[in-house]
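[1] My questions concern the predicted model and sequence given below.
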Amino acid sequence: MTTHKQNSRFKTLSAWVLQFLLALCLTYGGIMKLITPIDQLALMWPWVAQVPNLVVWGTALLDLLGAIGIILPSLLNIKPYFSRWAAYGILGLMLSAIVFHLVRGETEVLGFNIFMIVLTLILLRLWKAD
């Protein structure tokens, strides 16, 4: 019985750590895209200088919505399944980013998107185990 309880606590803690890490990464990206001038942002992410500002702001909004969605419903325990929906949204966003970068020949930047996908899939697996 104790082992099951410890295992459950470990899964819960692991899920929260992953949720926080995903939210932190998405919040950072979203805020950077919103507050940093495009010419400075292009030094870090060259693609932002080559797409309309609306695309940059749109991805910033999606990043921030993903960050909010992965944390708040679970934290407030109000429709916590919305966090799962946010996780699927994050998967979609990261897969779209991979396609975007592949089309542009930017394979060197795919690591972050793959990292985010792996974290999200692990989180979904932890939730499924509950």
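    Noted; the coordinates are in hand. Keep in mind that this is a model prediction, so the values were computed, not measured.

[2] CA atoms for contacts and neighbours, from now on please.
    Noted.

[3] Give the buried residues for the helix ranked longest in the chain.
    Identified as the longest helix of the chain according to DSSP state H is helix 2-35. By neighbour count with 16 or more other Cα atoms under 10 Å, helix 2-35 contains the buried residues 11, 15-16, 18-19, 21-23, 26-27, 29-30, 33-34.

[4] which residue ranges form the helices in the chain?
    Assigned by DSSP H, the helices in the chain fall at 2-35, 38-44, 53-76, 81-103, 110-129.

[5] ok now the longest one, how far from the chain's centre?
    Relative to the mean C-alpha coordinate of its chain, helix 2-35 is positioned 10 Å out (Cα atoms, centre = their mean, to the nearest Å).

[6] let's bring in a second one:
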Amino acid sequence: MILIVRSVSKWYPELFLVFTVLLYWIFSGTLINPIAIVLITALNAQLVIKNKTFGVVLASIFILLSIYMSFQLISDVIQLEQFLPEGLMMLVSGISLFIFSGYFGFALLQKNIIYRPERLSIEND
């Protein structure tokens, strides 16, 4: 059981980001959402191919998107005429979602940017 958890833990950033894109797709209200389709396809490709450069680009995109959406949410809250409990709920849930997606974007970036050199075998001559 612990081995299964350890093997899946390598994919936590990608799986959480797939989950957040699915949440975005569900709450957008459209069946055909090209942005969500492209992001889901890119994350699935990263899970299968495991390309380091593509992972860094994908992580950077998610970090920038989470920062942008956090600022957008804060500006929407500032423009409210009345601050109702629904606004507080929107603020807390939105900021927490964007903080977690930014965190997992950084985790994906760290996972793909770490350089692990190949081990050279030293032969006895």
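    Received the coordinates, thanks. Quick caveat: nothing in here was measured; it's all calculated off a predicted structure.

[7] Any idea what the TM-score is?
    The pair, once superposed, lands on a TM-score of 0.61 when counted by TM-score structural alignment, normalised by the length of the second structure; 98 aligned residues with a Cα RMSD of 2.8 Å.

[8] Include distance to Phe100 of the first structure when you put the buried residues of helix 2-35 of the first structure into TSV, please.
    Formatted as TSV, the buried residues of helix 2-35 of the first structure follow (distance: Cα to Cα, whole Å):
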residue	distance to Phe100 of the first structure
Lys11	34
Ala15	29
Trp16	30
Leu18	25
Gln19	25
Leu21	23
Leu22	20
Ala23	22
Leu26	18
Thr27	20
Gly29	16
Gly30	17
Lys33	17
Leu34	20
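
[9] Show me which of the residues you listed is closest to Glu106 of the first structure.
    Taking Cα to Cα as the measure, Gly29 is the one of those closest to Glu106 of the first structure, at 17.9 Å.

[10] Would you mind finding the match for the closest one in the second structure?
    Residue pairing (TM-score structural alignment): Gly29 of the first structure is matched to Tyr24 of the second structure.

[11] Just give the nearest non-adjacent residue to that match, would you?
    Counting by Cα to Cα, 6 or more residues apart in numbering, Tyr24 of the second structure lies nearest to Ala36, which is 7.3 Å off, once chain neighbours are set aside.

[12] what's the spacing between the one you found and Ser96 of the second structure?
    In this view, Ala36 of the second structure and Ser96 of the second structure are 20 Å apart by Cα to Cα, to the nearest Å.

[13] Which one of these two is surrounded by more residues?
    Shown here are Ala36 of the second structure and Ser96; by other Cα atoms under 10 Å, Ala36 has more neighbours (19 against 13).

[14] Tell me who's in contact with that one.
    Going by Cα atoms under 8 Å, 6 or more residues apart in numbering, Ala36 of the second structure touches Val21, Leu22, Tyr24, Trp25.

[15] Look at Gly89 of the first structure and say how many residues are nearby.
    Neighbour count for Gly89 of the first structure, taken as other Cα under 10 Å: 19.

[16] Please pull up the equivalent of it in the second structure.
    Using TM-score structural alignment, the partner of Gly89 of the first structure in the second structure is Ile61.

[17] Kindly report the same for Leu126 of the first structure.
    Taking TM-score structural alignment, the alignment pairs Leu126 of the first structure with Lys111 from the second structure.

[18] try Leu64 of the first structure
    Leu64 of the first structure maps onto Ile37 in the second structure, by TM-score structural alignment.

[19] And that match, how far from Trp25 of the second structure?
    Applying Cα to Cα to Ile37 of the second structure and Trp25 of the second structure gives a distance of 8 Å.

[20] And Ile95 of the second structure, how far from Gly102 of the second structure?
    Using Cα to Cα, Ile95 of the second structure is found at 10 Å from Gly102 of the second structure.
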